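Asks: Structure here, sequence nowhere to be found:
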């Protein structure tokens, strides 16, 4: 009859973690650091997107209340700095350079040519891209954590199972009571990897959805801005 491997009685997952091999504990520490980083990114991006949402609602409300481009530019003065105001200010400043005095109803102001109109749209597209990049800052960490954590967990599991089999070979025992603790310890890293990855992936997809919504509002406002120029005969 084969002799069982000497083993420590494991009463809880915490006992397994504390009694795990150095390699397993290193994997768990890395996953813990990933979870802290993921939580920090999620909290900061939730606050960021909430602030942008409030700023966007206020900005779009002011723009809807404005009767013309001049009133809209005056309303811009009382609005707090936000991605929306920077987009509008970028387009407005470039328009003022192309057609000096147009905002103040100067009779000498000329309408924009097709080339100038395309240049205006490119300027607004550039501002939009910069604001979207700023909003997306940090989301790459959620993508990295979401994809790497399960692989780290799997690596920890493989290492744990290898150590278990090496222990079985050394003790020349195949008793299930000797194998079970090592396998259970190894599987902890897989569970930890999934526990870190799942919230990160969910949060990443949520923020990408919010980002696309903001991008759509930017593009819609830029088109409306150019449409207003045409309506007021600035084009």
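Replies: Arrived safely. Note that the coordinates shown come from a computational prediction; the quantities given were computed from them, not determined experimentally.
Asks: When you work out contacts or count neighbours from here on, use the C-alpha atoms and nothing else.
Replies: OK.
Asks: Scan the chain for its longest helix.
Replies: Determined from DSSP state H, the single longest helix within the chain is helix 176-231.
Asks: Just give the nearest non-adjacent residue to the residue nearest the centre of the chain, would you?
Replies: The centre of the chain sits closest to residue 139, judged by Cα atoms, centre = their mean, with a distance of 2.6 Å. Of all residues not flanking residue 139 in the chain, residue 204 sits nearest, at 6.4 Å (Cα to Cα, 6 or more residues apart in numbering).
Asks: putting a second one here so we can go through both:
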């Protein structure tokens, strides 16, 4: 008598605990892939926006005109545009106060840009902790299902006088599926986490470099305005 060792039959014939583990791993995998595609689109858009804004910023136009253009957007600014808006807004506010010196204006703008930079870093890093959690815990969740399934397989042999491979093979096979599903959930999550972490770090460094360059530009403007 042949034993059906098809994947579907093994999953449907698994114990409730192993099935629950498999269901959890499928849910984690689906959530992980959804987040991966979402982060891939968001980080790609952030890189393109940073490139476009840098070209616009260094095109030689008036900063006030660029600020008006950025502030007039219907959607909330993100990335480099948000940092620029926060810095120039604070600089313009302090510039209207006669008692504030040029250095204080630049320092105020830098503080505002640092807050915006921190906000952007938090936005870029959103979801990465979930990918790290899936990548680190999924193999152990799958291993738990495997251990539980193997325990059930060997425990069932206690009721028979002569054990054969055909008796224990289905139980071990269904248990190993849990480990395979754990790896299937973990491997893409780990790869995506490493890739996205690198992209976020590069973007954060790019934002920070822009912040310093913009602060230096504001400092030169404050010196010129004081001489005038």
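Replies: Structure received. All values reported here derive from a predicted model rather than from experimental measurement.
Asks: what does the residue nearest to residue 139 of the first structure align to in the second structure?
Replies: If you follow residue 204 of the first structure across to the second structure using TM-score structural alignment, you land on residue 193.
Asks: What separation is there between that match and residue 210 of the second structure?
Replies: 25 Å (Cα to Cα, to the nearest Å).
Asks: cool, residue 47 of the second structure as well?
Replies: 13 Å.
Asks: Same check on residue 96 of the second structure?
Replies: Separation of residue 96 of the second structure from residue 210 of the second structure (Cα to Cα): 25 Å.
Asks: So these two - more neighbours on which side?
Replies: residue 210 (18 against 10; other Cα atoms under 10 Å).
Asks: and that one, what does it touch?
Replies: residue 80 (Cα atoms under 8 Å, 6 or more residues apart in numbering).
Asks: Show me what it aligns to in the first structure.
Replies: Under TM-score structural alignment, residue 210 of the second structure pairs with residue 221 in the first structure.
Asks: wait, doesn't the residue nearest to residue 139 of the first structure sit right on residue 143?
Replies: Yes - judged on Cα atoms under 8 Å, residue 204 of the first structure makes contact with residue 143 at a distance of 6.5 Å.
Asks: Tell me which of the two has more neighbours.
Replies: Set residue 204 of the first structure next to residue 143 and count neighbours by other Cα under 10 Å: residue 204 wins out with 23 against 18.
Asks: what's near enough to touch the more buried one?
Replies: Contact analysis of residue 204 of the first structure by Cα under 8 Å, 6+ apart lists 139, 142, 143.
Asks: from what I can see residue 79 of the second structure touches residue 207, true?
Replies: Yes - if you go by Cα under 8 Å, residue 79 of the second structure and residue 207 touch, sitting 7.5 Å apart.
Asks: how about the helices in the second structure?
Replies: So, for the second structure - with DSSP H - the helices run 7-12, 16-57, 63-71, 80-95, 102-125, 128-156, 165-227.
Asks: which one of those lies closest to residue 1 of the second structure?
Replies: helix 165-227 (9.5 Å; Cα to Cα).
Asks: What angle do helix 102-125 and the closest one make with each other?
Replies: 160 degrees (axes from the mean of the first three to the mean of the last three Cα atoms, to 10 degrees).
Asks: What's residue 172 of the second structure aligned with over in the first structure?
Replies: Residue 172 of the second structure maps onto residue 183 in the first structure, with residues paired by TM-score structural alignment.
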